[in-house]
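Q: Here is the input, now give the coordinates:
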Amino acid sequence: MTSTSFADRHIGPAESEQAKMLAECGYGSLDALVEAAVPAAIRDTRELDLPPAASEEEATAELRKLAARNRPMTQMIGLGYYDTLTPPVIRRNVLESPAWYTAYTPYQPEISQGRLEALLNFQTMVADLTGLATANASLLDESTAVAEAVLLMRRASKSRSAKVVLDAECLPQTIAVVRTRAEAVGIEVEVRDLLTGLPDEFFGVVVQYPGASGVLRGPGFYTAIGETARAAGALYCAAADLLALTMITAPGEFGADLAAGSTQRFGLPLGYGGPHAGYLSVRAGLERSLPGRLVGVSVDADGAPAYRLALQTREQHIRREKATSNICTAQVLPAVLAGMYAVYHGPDGLKRIASRVHGLAAGLATALRDGGVEVVHDGFFDTVLARVPGRAARVVADARRFGVNLGLVGDDHVRVACDEVTTPDTLRRVLLAFELEAHVTPGSGALPTGLARQSGYLTHPVFHQHRSETAMLRYLRRLSDLDYALDRGMIPLGSCTMKLNATTEMEPISWPEFAGLHPFAPAGDAEGYRELTAQLSGWLAEVTGYHTVSLQPNAGSQGELAGLLAIRAYHRANGQPEREICLIPSSAHGTNAASAVLAGMRVVVVACTEDGDVDLADLRAKVAQHADTLAAIMVTYPSTHGVYEQGIDEIARIVHGGGGQVYLDGANLNALLGLAKPGEFGGDVSHLNLHKTFCIPHGGGGPGVGPVAVREHLAPYLPNHPLHAGAGPETGVGPIAAAPFGSASILPISWAYVRMMGAAGLTSATKVAVLAANYVAARLGPHYPVLYTGEGGLVAHECILDLRPLTKQTGVTVEDVAKRLVDYGFHAPTMSFPVAGTLMVEPTESEDAGEIDRFCDAMIAIRREIDQVADGTWTLERSPLRNAPHTAELLAGEWDLPYDRKLAVYPAGVSAKGKYWPPVRRIDGAHGDRNLVCSCPPLTSYEN
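A: Coordinates of the predicted model:
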């Protein structure tokens, strides 16, 4: 047994280092600093009611016991989830590699070329297979991708109708998610058998391809839908299975304007529902309407090709009061896995897998028919629907005795979905459940005549060059070497909390007992998951002071939406549907306003004072002005400006007095755990970012989990799910994600974090995070003004450095400083959020004093370089700041800059050993993407 606690491993600064840091801040103890920083009105001095901290070995043993209570079966349920084989070289060198899973969103493209190339592979794969011009860099899951497609169709359609038509063959979870999202924004959803035609007026139609029952129809059926949609001025979306698209006509070839779906079966474990990379692709002309991220090809300062996000900021698709998406994230790590699966297998390999799956399904259908069982559909890809009047439940139960989960469809039908791991022996057991003794011979001919794919796909060389494991391994290593992630050094991003993702926390996500469960498997198969989610939900409720927590939202933005939908439902249940005004401070994150609009609310902006706090006088005026229609306020605490506002309890009293609810954004919970509970100092609902405070890694920009926590009166309105009674209350607002428990397979990470830290560890982590931020502010304050501070000149867990005076004096921008930090071996802090021209720094509790000092020393050295621009030693254009980052190729070429090469690549404190070399120079932000660069609109734009 180890003698060092996990908390000591997680928290970077040792006690001696903390003493030095405290002295720099002017405090004699950690408690004295925290007492001065955190308002007494919100402090909670009670110890958190959590189990005693477990060692890493003990936590692993407990997780093993929980895992053992799960029952991985052969999963043939279908409905958009299929078992698959993750190539070991990809599992080991991507999924389990900190070089990939600890990276951040590629907003600094010069140090993100590896994952940007991997995402471009993903986009190319999706665009090729769907036959459409442009695909995004992933969405959260299939159902939310279809919901995003519906919103896109409404905005882009020429029809004036508010109706969208969903194929009755759409996945049931997709229909439910679309209904949840549509109801709040006034979209009418009609579900109909598309064989009966389409209504006279509609703005969009979604067809499932193949259908949920497995059905494939003739090509004329799919073409006719497109023709009818065009005649109505509507748009046409196919929710398509990518593996099937290797064999059947691409949606873009039969007239679809969009395609949406999941890449789960491209090597992503079932994981009880996630995380999986959804996709969305569009025809030419719709690319500017794409929600989410889009990787494009640009050039660097030397004209060399380089990748970047074509729409650079996270709020790239927020359309003010007409917002149709609050997506501010992606599923980058799952998208990389899926893209690499295609790279590994290539088009021929994918076609072989698909042909084998189809052949086994066709052989099963033949064996069933030969045995006297009716097979409903003649045309299908991988799923056979069998009609067994009155005995469907018995067949499914018998199959479970043989270790196979089948899909039960009413009293008379059984669904059997074949996949990559299906074998003839699997199908022999399936046939036994139908009381048939037979062996399956792979067949063919179950594709409708004329539907077979004729066009090529995956023609880019990357899908043909890495057939051997040696080549694949080296490709993955080459890409990861291009990138900067937490395994290299500090990523001091404010508002993002890039801290330790411990190996012990990460290991269980690969265990088959967690990875191998279908999200719609019988509840008895997931007893371990049930206990884990119940424990984690309870712990999260305890640390936040709320009554109930839903783990379903699979991103922070979805947690926001779920919380606001709960508020909306609460007011309606109280007979006050007119309460639709959402107050949002002018400093708020852009997704707050977008989420409010998508929850059917109208945004009214509340002013902030010069010091960044909510203007209480303006708040009182706005509450009085909207006394009869006030629904909620969304406020981030600690504030978006990185301080503990003194008036948060007063804000809550004012809003509650006006009949509204308080949505307290939990993005900055890392400054509260163990010190204060949002649910007890005024919050009615919060979303939590498990990928920030609770150690799920960012994975290059996803996965994430955004649970929503509520007080008791809002609990009846949390998300639920039509396919899992235990996923939420009967009175809930509907599902917010495709799977009942969202990205369930990564919940063991946060479970392990809380279990190993315990109450004292979590509280210590918060205190040290506050210390680290104040230490940075104290060290850098003399060189860069700290823009906002709270009582006693203190900050919370992050601080904002104001570069605007220096920019005005010298022309040096935050971008210049960010790129120069690369030469010093750092990822930049958050640029120009929440205030343009500033840097927001969050050191977290996991960085030791040596790394924090290295960062501060680099920033101070950069300030000296800025001074040399100011005094005329260099012109800005020929300074190391404007020419950063400096590459090895630049160093090896002709040198005509007025500073020496050593200063360029080995500036103060940078050692030649372990030097990170950026692969490209500064990237042109506009070239190659037609200036698709927009920033989050100011909150004042919501006023009207």
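
Q: drop to CA atoms for contacts and neighbour counts, all remaining ones
A: Noted.

Q: show me what contacts Ala306?
A: With contacts taken as C-alpha atoms under 8 Å, 6 or more residues apart in numbering, Ala306 has the following neighbours: Gln113, Val297, Ser298, Val299, Asp300, Val920, Ile923.

Q: Using the three-state scheme, assign it.
A: strand (DSSP: H, G, I helix; E, B strand; the rest coil).

Q: if I look at it, how far off is Ala135?
A: Computed as C-alpha to C-alpha, to the nearest Å, the Ala306 to Ala135 distance reads 19 Å.

Q: picking that back up, looking at the contacts of Ala306, which are in strands?
A: Residues of the contacts of Ala306 located in strands (DSSP state E): Val297, Ser298, Val299.

Q: Let's compare: structure for the following, please.
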Amino acid sequence: MNSPSNDSRATGQRIEPLIFDFSSPGRIGASLPALDVPEAPLPLDFLRRAADLPLPEVAEIDVMRHFLRLSQKNHSIDTGFYPLGSCTMKYNPKVHEKAARLPGFTGLHPLQPADSAQGAMQLMFELQVYLAEISGFAAVSLQPAAGAQGELSGVLMMRNYLYDQGETQRTKILVPDSAHGTNPASTTMAGLQAVEIPSDARGNVDLGALKTQLDSIGHEVIGLMLTNPNTLGLFDENVLEVIRLVQAAGGLVYGDGANFNAILGITKPGELGFDVMHFNLHKTFTTPHGGGGPGSGPVGCSEALAPYLPGPVVAVRARNGDEEDIDLVWYMPQYSIGRVKSFAGNFGMLVRAYTYIRMLGEEGLRAVSQNAVLNANYLQARLKGAYPIPHGDRTCMHEFVAQGILEEAPTIHTMDIAKRLMDFGYHPPTVYFPLIVREALMIEPTETESRETLDGFVETLLQIKEEAIANPQLLKEAPHTTPVGRLDEVRAARELKLCATAAKPG
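A: Here you go, the predicted structure:
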């Protein structure tokens, strides 16, 4: 495993020291006012350490420069193209940040009485209505804090609904092999068993395999979790028949809305027949994404499942029976699966998504999907013939899956291509996913990138192919310009080194 050189001249990269290496005894970063009360020691019950905590002693300017330099080492959507397939890493307009930081929102406390937070609750109520309208569902809960938590909520809602109908023998969820990886995990967390359904040659759910499973275990099936468009970047051509077959067997159909960015304003899952679906606000509706969060995964559902939504949700209440005199209240649906997040979800993310919807409107939201699909098909068309594209005979949606397989360079793999992309300042696309495509290279440009950016990315991939043929070792040893070179990832996982060392500042 290579380690970075402390000599910045060797790589052209400054190796940033630890904050402790800037420390000097007596140096301070803030001047506090004199105490206006008598000094007193902490109560003994509060003391948990035998010695003082060894914090660095640094000046404010050193702290500011240190963390700014660290931030500049990260690749971000603000600094470069970020074509992660299935993740929709699109630009987050800064006006959203301004809206989320309005004092009336940031000054709220989650335990305030509802009558003192009516403005925030109105925003949440309207967002519930907007998401329901956009998706074609009867009701929405904003509770879940991430897509996977939205998934779990939906599966629990389906399970509880059917169990309340006396269908307690149903313990299985059908999951296509083109689904997101969190689907089987959510199924297992709900205490249920995932049953895989294969894809057909065109990338759709295999109807024959689905019928076979339903004929065999249909009475045990709670439902099917369908990612549509799926992780191959394809809209299932048989989606209506898939839904009909599952519901005819007494099951429900869950829609994984992680790829909603491809059909926004064009197709309403609720009108297609889906029973429940989660939205990834941190994908489709541009709230910040990455770094572990914060996310937001609201759930929409049919009228039959609405009483099972996680709560609380925001509801309208007439005062003293007067329909014109109303206020907003917290409401727990009758058969709710309960809270899945403290308080009312990730409120800052809700403000951002609300701002996005209000700014774009109906036509703008539709244009989002149209441009995302256009950009993906443009990339697919330009790369066709240079890299294998398993379903390149179909129009893709917002993303597509190529393969890092080059006949002229048989020793090269997807990982080599991804690592070489980093030398050109690009974040690599998603690699080795979906698992059903060998050497997968999953590319999602989103609607926010210009044709010039897409052309630059294509030209780089074409250059990398030429390099792979002429000098495969160049790719095998990539990246060459990053602070850390190619890692032995297996060894790094097995031999963890959690104690950092760094150069002294200078």
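
Q: before we move on, the earlier item: format the contacts of Ala306 of the first structure as a markdown table; extra columns: distance to Val604 of the first structure.
A: Output for the contacts of Ala306 of the first structure, formatted as a markdown table (distance: C-alpha to C-alpha, whole Å):
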| residue | distance to Val604 of the first structure |
| --- | --- |
| Gln113 | 40 |
| Val297 | 38 |
| Ser298 | 38 |
| Val299 | 41 |
| Asp300 | 41 |
| Val920 | 43 |
| Ile923 | 37 |
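
Q: who wins for neighbours among those residues?
A: Ranked by neighbour count (other C-alpha atoms under 10 Å), the contacts of Ala306 of the first structure have Val920 at the top, with 27 neighbours.

Q: Show me what it lines up with in the second structure.
A: Mapped onto the second structure by TM-score structural alignment, Val920 of the first structure lines up with Val484.

Q: Next up, the contacts around that match.
A: Asn2, Ser3, Pro4.

Q: surely the last one meets Gly485?
A: Yes - the pair Pro4 of the second structure and Gly485 qualifies as a contact (C-alpha atoms under 8 Å) at a distance of 7.4 Å.

Q: In the first structure, what stretch matches the lengthiest helix in the second structure?
A: The helix that spans the most residues within the second structure, counting by DSSP state H, is helix 347-383. Across the first structure, the stretch matching helix 347-383 of the second structure (TM-score structural alignment) is residues 744-780.

Q: Also stretch 111-131 of the second structure?
A: The alignment of stretch 111-131 of the second structure onto the first structure (TM-score structural alignment) covers residues 520-540.

Q: Next one: the corresponding residue of the first structure for Arg159 of the second structure from Leu718 of the first structure, what distance?
A: Mapped onto the first structure by TM-score structural alignment, Arg159 of the second structure lines up with Arg568. In this view, Arg568 of the first structure and Leu718 of the first structure are 11 Å apart by C-alpha to C-alpha.

Q: Between those two, which is the more surrounded one?
A: Each of Arg568 of the first structure and Leu718 has its neighbours counted (other C-alpha under 10 Å); Leu718 has more, 30 against 26.

Q: quick one: secondary structure of the match of Arg159 of the second structure?
A: What three-state DSSP gives for Arg568 of the first structure is helix.

Q: Which residues lie in contact with it in this structure?
A: Contacts for Arg568 of the first structure (C-alpha under 8 Å, 6+ apart) come out as Pro577, Arg579, Glu580, Ala599, Ala631.

Q: which residues of the stretch 351-500 of the second structure fall in helices?
A: 414-423, 451-470, 472-476, 489-494 (DSSP state H, counting those that start in this stretch).

Q: By how much does the first one deviate from the first structure on average?
A: Compared with the first structure after fitting, helix 414-423 of the second structure deviates on average by 1.0 Å (mean C-alpha distance after the TM-score superposition for the first structure).

Q: Since that was my last question, I'll sign off now.
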